[in-house]
Each structure stands twice: as structure tokens, then as C-alpha cells.
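Q: build me a structure from this.
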Amino acid sequence: MYLSLLYTCISVYTFSCRDEKQFRMSTRQEEVTISSFCAPQKKFVFIKTHKTGTCTVINIFQRYALYNKLKVLMPVSQGLLSWPFPPEEADYIHMPDEKYDALMHHFVYNKTWLLTKFPSEIPYITILREPFRHLKSQMNYYHLPMLLGIEDSKDAVKNFLEDPWKYRNKSEVFFNHVNVTWDGTRNPLTFDLGWPAEKADNQEEASAYITQLDKEFTLVMILRYLDESIVLLRRLMCWEVKDVVYYSRIENRRHYPYKRYEATLEELDNHRRWSAVDYMLYDTFNKSLWRKIATQVMVLLFMLSFFSSFADTAKFLHLQ
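A: Modelled structure (predicted):
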């Protein structure tokens, strides 16, 4: 659907070889104009969701923070600022003035708390992954087949999706010390963005919550369209291309028996009903991303080509 939208946009703006030079010049001019009328964003909140490619994306934010000497709200314990528990003052390293420029660690989204640490007008950014692929990654990383009592084989996902409700009592994990329930198979993306696992069946309230998230987040990237997302990020933040070049780390390309498993339509339907809030979340922000793309498709196409060449060069240099 979205590719056809992109192709339609391309066809509308089809130009001849004679016009290509003029197009490229005007596109470059627009980039110069944008840079002239905006200042680089040096304050931001990036909510690092789980198993969504954030180990790749966070390098962009870490590098920018390092080069620009930003004051990052850092966790006391490595990696986890506030997850799966609500934020507490003892969880992070305090600055003398309690003023921070950036957040980029695992953190259960809590806008009320964040407003006590950051200005209200800064960009809020996160990234999501298609829920079925996310489930497979979750099951591998957290060893969920063992938790569910399913053989960890190529059929693990298939066996689970035949009847997810059968495993409900096994898939939920309760953290006694913070009174929080987490389910690695059911709405884990929305959990990272502040939606309680106990409200998995309350879709009406969940829909209202996602609508609110859509107002609060400036950009929600989609892993499947990472290059497009990064180009939009660059334009949103008014950063230079060099600031957003990334290298996908080979060590993160894990292999497991069911990684390539393609679910049947019935299994996908079961998963969509089981993890309905995550699908609602993903569908909302996938559409939002493509609306943003559609409004600036020609500039985006040019920048994607330029960005891809830049990234390929960076990858080559990294491997030397």
C-alpha cells in the first residue's frame, strides 16, 4: 500500500533528463534554505524501545551528544534508566543544576516526569517495529519459549500463535518490588511507551492513549523504513548528513531457528488479536510516518540517494 503511494507520488513528479539538473539544483537550494532558517536541535528525548533496532539508532544520538557536549540524563545502572519500573530520583546520575539536554536510554515513557527534567517544546522521538517480527526477536532475546514451556525450535512461534491465550499465565512476569506486570509477548512496544500490561484488553482506552502519544511524539521512526526515518530525523533536527550516518552492527544480526518463519494468515490474526494494542500503535505511527514522507517526497528521494551513498562510504571505511 505504502510503496504504491510512493510510486504514485514519483509518477506525479516524473521529470525528463533535461529537467533533472534543475531539480537537483532546486533540491540542494531547499536544503540550504532549511539550514539557513533553522538551528540544530540540541535538546531531545529519545525513548529507547526494546528489540526495535535501537542499538543501531542510539549510536546516532550518542555520537551527537558526545560531539556537542550535551548533558545526557544518565542511568546509575548501565543501559536501563527506568525500566520496567516508574522513574525514581535514585535511578539516574544527578547534575548540580538538574538541567539536561538529552535522554536516550531504556525508559518507560512518562511525560509528566520528563517535563520536570526537560523543556516542554523539545522533540520526542522513538522507534517501532512490525509486531510479528518484533515477537520473534523478543522470543529469542528473552528466551520466552523456555518461559512458556515451548520447545525452542523452528516451530516455537508457530506453536505459540496457534493459541496465545493458552500461555497467558506463563507469559506474564510480575516484578514484586515495583508492583509492575510485563508480558514479552503481548503489547511490549506499548508497554515501553507507558501503557500498563494489565490494560491489554481495554482497547477503547488504549486508542485514546495512542492518540495522545501521536500528539506528544514529534517523530516515531519505523525500523522497516529506517533510511526514510533517518532522513526525516535529520530534517526535523536540522542536523547535517554526517550527524545521522549509521552503521548496522553485524553482531546484532542474531540467528535463531524461527527467525525466518512466516506465519499463516490464521496465526497472524491470532497475534493481532492477542497483541491488539501494539498493532494499533504500529498502524497509527506507520501511517503517520508515510504522511510525513508524502509531504516532502521529492526532497526525500534525493536525500535518500545521497544518504545511501554517504552511508555506503562510511560502511566501507568502517570495514577497512
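Q: make it CA atoms for all contacts and neighbour counts henceforth
A: OK.
Q: quick check: residue 315 is in a helix.
A: Yes. The assignment for residue 315 by DSSP: H, G, I helix; E, B strand; the rest coil puts it in a helix.
Q: report the separation between it and residue 247.
A: Residue 315 sits 6 Å away from residue 247, taking Cα to Cα, to the nearest Å as the criterion.
Q: ok, now residue 7?
A: 27 Å.
Q: of the two, who's got more company?
A: residue 247 (16 against 12; other Cα atoms under 10 Å).
Q: Proceed likewise with the subsequent sequence, for comparison:
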Amino acid sequence: MRKTTNFTFIIFSFTFCCLKRSQTLRINLHSEDNHCQPRNSIVLAKTHKTGGSTLGTIIARYGYGRNLTFALPSTGFILGYQTFSQEILLRQPTDEGFNVLVNHVPFHRANMEKVMKPTDQYVTILREPVSLREIKAIEEELDLVLIADYFDKSLLLLKKMMCWKFEDIMFIKKKQRRNVSREPTRIEQANAIRK
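A: This is a model prediction of the structure:
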């Protein structure tokens, strides 16, 4: 007989993941939640060198498998480094808006809301939130912040928030960086300067 383990993740601004209003999620690791409907609209605010490509692939695979609509760049593979606006998209959204945005683009929620479905969930992934002040600003804009160092656990939170299945969050790591050439984090740099 398989033992069921329940975990409760209470999210504070300084722990591994951030949810709006410090939500509590109960996650049963051995069963699916059959009481919720999958959410099919998501915006990934990609960040560099944090696992954003892997997370983007998971979200894109989910969207392609369900024939969802994507906000795509008019040229190339990235939306660019200018402020997000409708003008940089390949096509304009329908009245309902797009389901998925996973391309590299500076985050601007107000402009993104103009082209995305109103039910979109806004997520990102960070390596290490540096300061409590930064996390508070992020919490106001995003529905979920995944932490790269806790990627698997963060994916469980994403699964729960989106009412997805385990097969929806399965992945193969991409662009994995070796620690030997790792640059110091901002916290390590700050500690070195203090010494």
C-alpha cells in the first residue's frame, strides 16, 4: 500500500517561493487534485541564468499540447529588450487575449494585461532573491515566484496553482551551468566587499 504524504508549504517573503498574500498550499505528492479545473493562461517573466528556459519549455509544451494561443514576436525568437507592447507581436490578440507568453521581454504587467487573457497567472523564476524589498515588489506584480535552487519544489507549487497534472511539469534540464565557472552571487560579492 502506498503511503500518502501531505506537505504544507507556508510561504514567507524570505523562503524559497513567493505567492501573493502568503498563501498556504497543501500538496499531496501521490495523487492528482480532481477538484479543480486546469488554468490555461500563463505569463512567464523570464530571467537569465535561472532555469527560465527549462520552465519556458514546460509551459510552452503545455500550451502546444492544448492548442493554446501564444504571444509571439514579429521577428526572431525573442520579443526584445524594449518595453513590452502590442506593436512587437507577430499578430494582434483576439478580443479574449493570448493564453501564453514565454519569450524574453522586459516585464511590464500593465502592457501585458492588454494582450493576455484576464485569467492569466504571472510567474517568474529567480536564483536568489537578494533583498526583502525586492521580493515585496515582485510579490505585488506576480502570482508565483519559483526559486531555481528549489526548482522541483517550485514546480509542485506551479502545478498546484495551475491545477496541472504531474506529466505537465515533467522536464529535462536545459542549459545547465557547471559550478566551476559560476560567477559570485550579489550576496557573495557584498560579503567580499564587507571583508
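Q: all strands for structure 2, in order.
A: 6-10, 18-19, 24-28, 42-45, 100-101, 121-126, 144-147 (DSSP state E).
Q: give me the mean deviation of the last one from structure 1.
A: For strand 144-147 of structure 2, the mean distance from the matching residues in structure 1 following superposition reads 0.6 Å, by mean Cα distance after the TM-score superposition for structure 1.
Q: which part of structure 1 lines up with that strand?
A: Under TM-score structural alignment, strand 144-147 of structure 2 corresponds to residues 219-222 of structure 1.
Q: list the buried residues for the matching stretch?
A: 219-222 (16 or more other Cα atoms under 10 Å).
Q: give me the contacts around stretch 72-79 of structure 2.
A: Stretch 72-79 of structure 2 is contacted from outside by 88-91, 101, 103-105, using Cα atoms under 8 Å, 6 or more residues apart in numbering.
Q: cutoff 10 Å now
A: For stretch 72-79 of structure 2, the external contacting residues (Cα atoms under 10 Å, 6 or more residues apart in numbering) are 71, 80, 85-92, 98, 100-106.
Q: what comes up buried for that stretch?
A: So, applying 16+ other Cα under 10 Å, buried residues of stretch 72-79 of structure 2: 72-73, 79.
Q: can you check stretch 237-254 of structure 1 too?
A: For stretch 237-254 of structure 1, a neighbour-count test (16+ other Cα under 10 Å) marks 237-239, 241, 244-247 as buried.
Q: can I get the strands of structure 2 in TSV including distance to residue 35 of structure 2?
A: Shown next, in TSV, are the strands of structure 2 (distance: least, Cα to Cα, whole Å):
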stretch	distance to residue 35 of structure 2
strand 6-10	17
strand 18-19	21
strand 24-28	13
strand 42-45	20
strand 100-101	23
strand 121-126	19
strand 144-147	21
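Q: deepest-packed of the ones you listed, please.
A: strand 100-101 (a mean of 27; mean count of other Cα atoms under 10 Å).
Q: which part of structure 1 matches it?
A: With TM-score structural alignment applied, strand 100-101 of structure 2 matches the range 102-103 in structure 1.
Q: quick one: distance of stretch 60-80 of structure 2 to the chain centre.
A: 15 Å (Cα atoms, centre = their mean, to the nearest Å).
Q: closest to residue 187 of structure 2 out of the strands of structure 2?
A: strand 121-126 (13.9 Å; Cα to Cα).
Q: onto which residues of structure 1 does the closest one map?
A: So strand 121-126 of structure 2 sits over residues 123-128 in structure 1, by TM-score structural alignment.
Q: again with stretch 44-61 of structure 2
A: Stretch 44-61 of structure 2 covers residues 46-63 of structure 1 once aligned (TM-score structural alignment).
Q: tell me which residues in that stretch are buried?
A: 46-54, 57-62.
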